[in-house]
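[1] next come a sequence and a model predicted from it.
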Amino acid sequence: MKWARFLVALAATLAVAACDAARTPPAGAPTRSAPAASPSHSAGITLAFAGDVHFAGRTADLLRDPATAFGSISSALSAADLTMVNLETAVTTRGTPEPKEFHFRAPASVYDAVKAAGVDVVSIANNHALDYGLTGLTDTMDAARNAGMPFVGAGADAAAAYRPWITEIRGTRIAVLGFSQVSELWEEWKATDTRAGIAMTRDLPRAVAAVRDARRQASVVVVYVHWGTEGEACPPDEARAFAAEMAEAGATIVVGTHAHLLLGDGWLGNTFVQYGLGNFLWWRDDAYSNDTGVLRVTLDGSRVSKTELLPATISRRTGQPELAGAADAARIRREYAGLHACTGLAASPGPLR
């Protein structure tokens, strides 16, 4: 099934390339550098993670053809054994807007788009899944189930919201969980024993218990968190403290989004932590940054053996992420390496301090 999506993505990429060839600029016109070659895959299981996705503003019209909504980046997403993004929108036509500034919603075809791009699971633990209240959240989850799209981070009650999605790839069991650390409306939006909602980091005992339980069921545990401070390239103390709790509880990989920027990565003991993947398929030309990427993590059994960021930039015309050309890729890699300094993370795995 993953291979079939890859072929669809490849066909879409070739079609775009053919159109670009037909629009060759005249001599002397500015030209874009060719995309950097994607590094070759090493042996093992590959996981791919990308940032925040929603279909509003300039990206809304992309759903007219869900099969090509993500554009050429789909080849990088489909190539991994497991791919995950943060779906930062309510998927509904109903509900009442919540008392907040920004509201996002999309039709159910959003799930056709993420599936066609090669995404295997989405987190809906974020500060927009309940933009249209519990009615909108219920519709979001129902539409995902109808589309056959696994999701984490929300549920009809706390037991469901904190429950991992578990899959097995070539004999390795992988558990995936989603949490939000955004403070806005968190008390009203958190899942409880009697109310639907989102899995929140601020319910720390429940979050820790969920990761420990997942670790008993799987040899690899992925924790995807919506956290950080918008516009800040260094993780706040709250995010760093939660990452430490996740490492102690048995998480293998902790990744996050929300700040609209790329943040740094590193190690807490043998837990790989990535603090911010930035915007990905995005509704407007962002004042913070249009730099983004696909984080590719290679597993050797249950151990992380390699991590790398495939640099990308968000098209100012379509809002689609595109693998960066040579100059931008070099710049993003250089800047990304510098972000490690303020993470408090080690440069390599080792004993948990």
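    Sure, I can see it.
[2] CA only for contacts and neighbour counts going forward, please
    Fine.
[3] helices of the stretch 101-250 of the chain, start to end?
    109-116, 133-147, 158-161, 186-189, 204-217, 237-249 (DSSP state H, counting those that start in this stretch).
[4] presented hereafter is structure B, for comparison with structure A:
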Amino acid sequence: MRVMFGGDVMLGRIVKEYILLHGPQYPLGPVAGLMRAADLTIVNLECAITASAHIWPGAPKAFYFGAPPQAIASLADAGVDLVSLANNHVLDYGVAGLHDTLRLLREHGIAQAGAGEQLAQAATPAIVERAGLRFGMAAFCDHQADFAARKDSPGMAYLDMADEAAALAAWADALAALRREQVDWPILSLHWGPNMVWRPSARFRRLAHGAIDMGWKILFGHSAHVFQGIELYRGCPILYAAGDLVDDYYVDPAFSNDHQLLIEIELDRSTVRGIFLHPVFIEDCQVRPASGERLRRIVATMTALCRELGTTVNAAGVLVLSKM
């Protein structure tokens, strides 16, 4: 089985204009074949998909990300099966924008975790079955507390991860729900931490290890807008930050955040067999396979970051994490 992870997918703002001009296949088209070839493809959807023009009525934000309704085809045509909605942009276009997003995902057969009509739904993991294997994903976010789902109101699954005990308790509850459903591969999706940070904090490493110790098998982190090193802890992959997959963000020269990755995990019923990293490059609101100097730069950066976490990277067209 091959499971593909992409980081933040932002289809609003300037990306929206490219979609309206060139069609919904434009943002992910050059890597859509690679994504469709996986048995299961998962991304963090960092925008609402909606026709609504009414932004979140709460405290003003610097950025509001809203994709047009046809952007759902951007995901579907790229083979996206499951998205995380626990992030600080899912309610940028208010409750109506969230409702539209949930409806469009349902209509196109794309599962989601991390948001819902009330807290119980937002905290409920999604379950997807492929070739007899059951995958379950719960999703949480540690910023924008006013987007939090409540007992009787819509929103996303918010967690203050500075309270480590509370975070671990919430993850234990979600894991228990997946165990009742006899899930083979529980995946914990976390939209956490600050932007433009190459390395996870000591607290995040401690929390990640705690999640694996309790029984999560894959940790899928995102939010930093750059990739971080991957750690293999007790045989389980910790993707501290998967970076971005497509966006229109300013490219910071110190971080080169247009240099990114798709992460593919090969596994069987109980064991990770390999992790393959596919370097990509974001240009003109489109993600493309990286080549030449761009590929070499991504390889060198990821090799160094993984080495710090005790993971060896070998380059062979794609990157293979060899420590299993």
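    Structure received. On a predicted model such as this, the values are computed, not experimentally measured, just so you know.
[5] make a markdown table from the helices of the stretch 101-250 of structure 1 and add distance to Ile174 of structure 1 to it.
    Formatted as a markdown table, the helices of the stretch 101-250 of structure 1 follow (distance: least, Cα to Cα, whole Å):
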| stretch | distance to Ile174 of structure 1 |
| --- | --- |
| helix 109-116 | 19 |
| helix 133-147 | 20 |
| helix 158-161 | 18 |
| helix 186-189 | 27 |
| helix 204-217 | 9 |
| helix 237-249 | 15 |
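[6] and these as a markdown table, adding mean neighbour count?
    Formatted as a markdown table, those follow (neighbours: other Cα atoms under 10 Å):
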| stretch | mean neighbour count |
| --- | --- |
| helix 109-116 | 22 |
| helix 133-147 | 19 |
| helix 158-161 | 22 |
| helix 186-189 | 18 |
| helix 204-217 | 18 |
| helix 237-249 | 19 |
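[7] ok, which of the ones you listed comes nearest Pro321 of structure 1?
    Nearest to Pro321 of structure 1 among the helices of the stretch 101-250 of structure 1 is helix 109-116 (13.3 Å), distances taken as Cα to Cα.
[8] the closest one vs helix 133-147, what angle?
    40 degrees (axes from the mean of the first three to the mean of the last three Cα atoms, to 10 degrees).
[9] gap between the counterpart of Gly221 of structure 2 in structure 1 and Val304 of structure 1?
    Structural correspondence for Gly221 of structure 2 with respect to structure 1 (TM-score structural alignment): Gly256. Using Cα to Cα, to the nearest Å, Gly256 of structure 1 is found at 17 Å from Val304 of structure 1.
[10] just want to know which of these two has more residues nearby.
    Between Gly256 of structure 1 and Val304, Gly256 has the larger neighbour count (other Cα atoms under 10 Å), namely 29 against 20.
[11] name the SS class of the more buried one, please.
    Under DSSP: H, G, I helix; E, B strand; the rest coil, the three-state class of Gly256 of structure 1 is strand.
[12] contacting residues for it?
    Contacts for Gly256 of structure 1 (Cα atoms under 8 Å, 6 or more residues apart in numbering) come out as 51, 224-227, 274-277.
[13] give me that answer again for 7 Å
    For Gly256 of structure 1, the contacting residues are 224-227, 274-277, by Cα atoms under 7 Å, 6 or more residues apart in numbering.
[14] hang on, the earlier thing: so which of the helices of the stretch 101-250 of structure 1 is nearest Gly231 of structure 1?
    helix 237-249 (14.7 Å).
[15] out of the contacts of Gly256 of structure 1, which is nearest to Pro66 of structure 1?
    Of the contacts of Gly256 of structure 1, the one sitting nearest to Pro66 of structure 1 (Cα to Cα) turns out to be Leu277, at 23.1 Å.
[16] can you count the residues close to that closest one?
    Look at Leu277 of structure 1: counted by other Cα under 10 Å, it has 29 neighbours.
[17] quick check: the counterpart of it in structure 2 vs His259 of structure 2, distance?
    Counting by TM-score structural alignment, Leu277 of structure 1 corresponds to Ala242 in structure 2. Ala242 of structure 2 is 12 Å from His259 of structure 2, where distance means Cα to Cα.
[18] so for stretch 292-302 of structure 1, what gets flagged as buried?
    292-299, 301-302 (16 or more other Cα atoms under 10 Å).
[19] check the spacing between the residue nearest the centre of structure 1 and Lys115 of structure 1 real quick.
    Centre of structure 1 computed as the mean C-alpha position; nearest residue by Cα atoms, centre = their mean is Val85, 2.7 Å away. For Val85 of structure 1, the distance to Lys115 of structure 1 equals 11 Å [Cα to Cα].
[20] number of nearby residues for the counterpart of Leu268 of structure 1 in structure 2?
    When structure 2 is aligned by TM-score structural alignment, Leu268 of structure 1 is paired with Tyr233. If you count neighbours by other Cα under 10 Å, Tyr233 of structure 2 ends up with 18.
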